[in-house]
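Novice: Got a predicted model here, sequence first, then my questions.
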Amino acid sequence: MTRNTLSSSLLFCMLSFSSLAETRIAVLDFELKDLTLAPGVPAEVQRTASIKPLLEQELKRAGYVVIAIPNQAQQTANSGVGYLFDHADAAAQLGKQFQADYILVGRLHKPSFLFAYLMGRLVKVEDGKLIGDYISESKGPNASLTIKAVESLTTKIDHDLERRYSPPPPAKLAH
């Protein structure tokens, strides 16, 4: 192997690795769609608010660069509840403003007191195309179940992107 070939191969590998490490994802605040007879109770509002930071943490653990979008910018782009969730093109425009490669718009859909669905839509910012539409079920309001649903959501997102995420092993229960 000549010196130029070796140098070219090494440079190509470094550039390939650096492009993998630089996938930039913006995660928007999750919206609560509570269809129960007691919608919007403080515990559900709090659980919904916990999803974004948990998801960002897991995406960072997988090696993605998480792009922060200020709440005010999200509110300005959102023409109403569910607008960004239903309009990939508008979500992509918001992501472009903050140099994200992808933007994830999420919702906690709660049709019952017994379970809820973490729903996420991943949009490629460059062309506004929907990359994935994900759902993870969470049975009950327990925080550990919400964390498991976030890990499941992260696995699904990563499957469509880089395939490098491994959720943490289940926690052992103390006896």
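Specialist: Received, thanks.

Novice: all contacts plus neighbour counts: C-alpha atoms, from now on.
Specialist: OK.

Novice: how near is residue 95 to residue 20?
Specialist: 19 Å (C-alpha to C-alpha, to the nearest Å).

Novice: now swap in residue 124 and tell me
Specialist: If you measure residue 124 against residue 20 using C-alpha to C-alpha, the figure is 16 Å.

Novice: Neighbour count for those two, which is higher?
Specialist: residue 124 (23 against 15; other C-alpha atoms under 10 Å).

Novice: That one - nearest residue in space that isn't next to it in sequence?
Specialist: Setting aside the residues directly before and after it, residue 124 is nearest to residue 102 in space (C-alpha to C-alpha, 6 or more residues apart in numbering), at 4.6 Å.

Novice: who touches that neighbour in this structure?
Specialist: Applying C-alpha atoms under 8 Å, 6 or more residues apart in numbering, we find residue 102 in contact with 24-26, 92, 95, 122-125.

Novice: so who does residue 148 touch?
Specialist: Residue 148 sits next to residue 138 when contact means C-alpha under 8 Å, 6+ apart.

Novice: Wait, a helix at it?
Specialist: Yes: when DSSP: H, G, I helix; E, B strand; the rest coil is applied, residue 148 is found to be in a helix.

Novice: Compute the distance between it and residue 55, please.
Specialist: Counting by C-alpha to C-alpha, the separation of residue 148 from residue 55 is 11 Å.

Novice: now swap in residue 142 and tell me
Specialist: Taken as C-alpha to C-alpha, the spacing of residue 142 relative to residue 55 amounts to 17 Å.

Novice: And these two? Which one has more around it.
Specialist: Under the criterion of other C-alpha under 10 Å, the comparison of residue 142 against residue 55 puts residue 55 first, with 20 against 10.

Novice: dropping in the other structure now:
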Amino acid sequence: MKIIRKTIAPSLLLLMLVLCGTVNAGERIAILSFELNDITSLPNTQTERVRTASIKTLLEQDINRVGDYDIIQISPDQQQAENAGFGYLFRFHDVAAKLGKKYGADWIIVGQHSKPSFLYSYLMAHVINIKTGRLVARYDVELKGNHQKVTQRGVRKLSREINKVIIKLGNGG
């Protein structure tokens, strides 16, 4: 009876704590800086570059608002070192997954801000599973207008969709 009280009971308690801690651990998500694909007659203005640069931060904040996630930081310099050219990481999911794996992420979000017109643009995001190196979801969110409120609304919609797919697939896979 003493063996059970002194050895087995604490061991079971420790095992339960470890398992519960693992189940409740937040998914680790890396969100890369969005690339601007501005094909209007006056492309890549300072205003659009600033707007596009804000998308990563807005998405990180909103992803944390909708779910229990650990945001993995990958700097623009680290991203650029792996990027062979415009759209490379967006098109080659396995390369993006290797970048995310290097920094301990479960998921990596690679995105572009596509602007075919002055009136509207699209937030395009790929959700990539680090374990498999495969695209698990692709989202295109239309932004009608170019002011900050529109961008925030689009990012909010995008974060809800990303949250849904990660909850559905769970724990990196």
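Specialist: Received it, and whenever you're ready, just let me know what you need. As the structure is a prediction and not an experimental result, all values here were calculated from the model.

Novice: In structure 2, what residue corresponds to the residue nearest to residue 124 of structure 1?
Specialist: Across the two structures, residue 102 of structure 1 finds its equivalent in residue 107 of structure 2, going by TM-score structural alignment.

Novice: Translate residue 52 of structure 2 into the numbering of structure 1.
Specialist: Under the alignment (TM-score structural alignment), residue 52 of structure 2 pairs with residue 48 of structure 1.

Novice: Is that match in a helix, a strand, or coil?
Specialist: Secondary structure state of residue 48 of structure 1, per three-state DSSP, is helix.

Novice: so it sits right up against residue 28, yeah?
Specialist: No: Residue 48 of structure 1 is beyond contact range of residue 28, at 11.7 Å (criterion: C-alpha atoms under 8 Å).

Novice: quick one, which of those two is more surrounded?
Specialist: The residue with more neighbours, out of residue 48 of structure 1 and residue 28 and counting by other C-alpha under 10 Å, is residue 28; that gives 26 against 22.

Novice: Please pull up the equivalent of that one in structure 2.
Specialist: Under the alignment (TM-score structural alignment), residue 28 of structure 1 pairs with residue 32 in structure 2.

Novice: Equivalent analysis for residue 160 of structure 1, please.
Specialist: Residue-level alignment of residue 160 of structure 1 against structure 2, with TM-score structural alignment as criterion, gives residue 165.

Novice: ok, back up a step: give me every residue that touches the match of residue 28 of structure 1.
Specialist: With contact set as C-alpha under 8 Å, 6+ apart, residue 32 of structure 2 has these partners: 56, 74-76, 79, 108-111.

Novice: What is the nearest of the residues you listed to residue 92 of structure 2?
Specialist: Nearest to residue 92 of structure 2 among these, counting by C-alpha to C-alpha, is residue 110 at 10.1 Å.

Novice: May I see the buried residues of stretch 69-78 of structure 1?
Specialist: Counting neighbours by 16 or more other C-alpha atoms under 10 Å, one finds that the buried residues in stretch 69-78 of structure 1 are 69, 74, 78.

Novice: before we move on, what about stretch 106-121 of structure 1?
Specialist: Buried residues in stretch 106-121 of structure 1, defined by neighbour count with 16+ other C-alpha under 10 Å: 106-110, 116-121.

Novice: a markdown table for those, including distance to residue 32 of structure 1?
Specialist: As requested, these are arranged in a markdown table below (distance: C-alpha to C-alpha, whole Å):
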| residue | distance to residue 32 of structure 1 |
| --- | --- |
| 106 | 9 |
| 107 | 6 |
| 108 | 5 |
| 109 | 6 |
| 110 | 8 |
| 116 | 10 |
| 117 | 10 |
| 118 | 10 |
| 119 | 10 |
| 120 | 12 |
| 121 | 15 |
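
Novice: Restricted to strands, list those residues.
Specialist: The members of those that map onto strands under DSSP state E are 106-110, 116-121.

Novice: can you map out the strands along structure 1?
Specialist: With DSSP E applied, structure 1 shows strands at 24-27, 31-34, 65-67, 102-110, 115-124, 129-139, listed in chain order.

Novice: tell me, the fifth one lands on which residues of structure 2?
Specialist: Alignment note (TM-score structural alignment): strand 115-124 of structure 1 is matched to residues 120-129 of structure 2.
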